[in-house]
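Enquirer: Attaching a predicted model along with its sequence, questions to come.
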Amino acid sequence: MQVLRIIFVHVLSALSAAVVYVFGIDYDGYIPYFFISVILFIFYVIFAAPVQYFVNRNPKRFNPKYLLIYIFFSFLVWLFFAVITDPKNTLDFLMEYEVYLFSISFAVIFWIWDSVFLQNEKKAATK
């Protein structure tokens, strides 16, 4: 049951983040939305799941400290991909507001879904 909740959090986070991303880049269309959702789901599973496991060892709903942890790691992932894709223009990439908008919004989205679905079950299980 816990694994299904984790997958559900990742799916909802990917769908929500894809909406933010599509509106952020100002593009219309359903096909890119589907591909962006799939890519974001893979990124959430690869990069957010270990952080989520670490944070959920001591569950607290809507803890601001957890939000800061998610924002930090989200920014690291964006920075990692900026360096990998174009190392010469990393500083230009860091000067764009989209990097901060997407890293913070993707972390907030994940933090909200994590707090709603996973922190709730852990809290109920300890009572």
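Expert: Nice, thanks for sending it over.
Enquirer: C-alpha only now, for contacts and for neighbours.
Expert: Will do.
Enquirer: name the helices or strands packed onto the helix or strand where Ile84 lies?
Expert: Using DSSP states H and E, Ile84 maps to helix 64-85. Judged by 3 or more CA pairs under 8 Å, 6 or more residues apart in numbering; DSSP states H and E, the packing partners of helix 64-85 are helix 49-55, helix 90-95, helix 97-114.
Enquirer: Could you check how far the closest residue to Arg61 other than its chain neighbours is from Ile6?
Expert: Sequence neighbours aside, Ser115 is the residue nearest to Arg61 in space, at 4.9 Å (criterion: CA to CA, 6 or more residues apart in numbering). As judged by CA to CA, to the nearest Å, Ser115 and Ile6 stand 11 Å apart.
Enquirer: quick one, longest helix in this structure?
Expert: helix 2-25 (DSSP state H).
Enquirer: From the chain's centroid, how far away is it?
Expert: Helix 2-25 has its C-alpha centroid displaced from the chain centroid by 7 Å (CA atoms, centre = their mean, to the nearest Å).
Enquirer: here's the one I want to compare it with:
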Amino acid sequence: MSQEVSELSDVIPYYFFSLVSSCLSLSAVLVIFSLGTWGVLGIIVFSFYVVIPYLLFAVPVQVLFNKHPKKFSLIYFCLYNFFSLLAVFIYSSLLNFNFSMDILTTKNYYAISLLAALFFWFWDSVFLQKKSSVS
């Protein structure tokens, strides 16, 4: 039991670095595509909005994937993309108080979902998926 706790405490900083890097990356891209009107303050604000779905949807999947690590696995990317589509749909529906399927017809929904999955997959592969090479 103490060995498992020790192993977990060794990887927690890597989960944190992966999460923070993903939030900052996605927030920076969102600010840039919103014509840069927010600046650095926008990156900070968007990061607080982005961290919640990442914590609720991506980190549990990341913990599961870390049991069988594979760097830059396309299967992991596809699964992150699936959960990202789900997370962005739920989160945007809650923020807009609109549970209609209209969001599925917008390009922004797919762009944000894909970018969120891509950034999380990339930083997860950089920080956590250490034991295996490209698959």
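Expert: Perfect, I can see it now. All of these numbers come straight from a predicted model, not from anything done at the bench.
Enquirer: Once they're superposed, tell me the TM-score.
Expert: After superposition, the two chains reach a TM-score of 0.85 (TM-score structural alignment, normalised by the length of structure 1), with 121 aligned residues with a CA RMSD of 1.7 Å.
Enquirer: what residue of structure 2 takes the place of Ala107 of structure 1?
Expert: Mapped onto structure 2 by TM-score structural alignment, Ala107 of structure 1 lines up with Ala117.
Enquirer: what about that match, neighbour count?
Expert: 25 (other CA atoms under 10 Å).
Enquirer: Return the residues in contact with it.
Expert: Ala117 of structure 2 sits next to Phe77, Tyr80, Asn81, Ser84 when contact means CA atoms under 8 Å, 6 or more residues apart in numbering.
Enquirer: per the alignment, the last one corresponds to what in structure 1?
Expert: Looking back up the chat, that one is Ser84 of structure 2. With TM-score structural alignment as the criterion, Ser84 of structure 2 pairs with Ser74.
Enquirer: right, and that match touches Ser103 too?
Expert: Yes. If you go by CA atoms under 8 Å, Ser74 of structure 1 and Ser103 touch, sitting 5.2 Å apart.
Enquirer: These two: who's more crowded?
Expert: Ser74 (24 against 21).
Enquirer: Please list all residues in contact with that one.
Expert: Contacts of Ser74 of structure 1 (CA under 8 Å, 6+ apart): Ser103, Ile104, Phe106, Ala107.
Enquirer: Find the helix or strand that Glu7 of structure 2 is a member of.
Expert: helix 2-33.
Enquirer: Would you mind pulling the contact partners of stretch 7-25 of structure 2?
Expert: 43-44, 47, 50-51, 54-55, 59, 116, 119-120, 123-124, 127-128.
Enquirer: Now check Cys23 of structure 2 against structure 1: what is it aligned to?
Expert: Using TM-score structural alignment, Cys23 of structure 2 lines up with Ala14 in structure 1.
Enquirer: err, Asp102 of structure 2, not the other one
Expert: For Asp102 of structure 2, the residue aligned by TM-score structural alignment is Asp92.
Enquirer: before we move on, back to that, can you tell me which of the contacts of stretch 7-25 of structure 2 are buried?
Expert: 43-44, 47, 50-51, 54, 59, 116, 119-120, 123-124, 127-128 (16 or more other CA atoms under 10 Å).
Enquirer: How about the residue nearest the centre of structure 2, nearest residue that isn't a chain neighbour?
Expert: By CA atoms, centre = their mean, structure 2 has its centre lying nearest to Phe120, at 3.9 Å. Excluding the flanking residues, the one nearest Phe120 of structure 2 by CA to CA, 6+ apart is Ser22, at 5.2 Å.
Enquirer: ok so, going back, can you name every helix or strand that the very next helix or strand once past the helix holding Glu7 of structure 2 contacts?
Expert: Going down the chain from helix 2-33 of structure 2, the next helix or strand is helix 39-53, by DSSP H and E. Secondary-structure packing of helix 39-53 of structure 2 (3+ CA pairs under 8 Å, 6+ apart): helix 2-33, helix 74-96.
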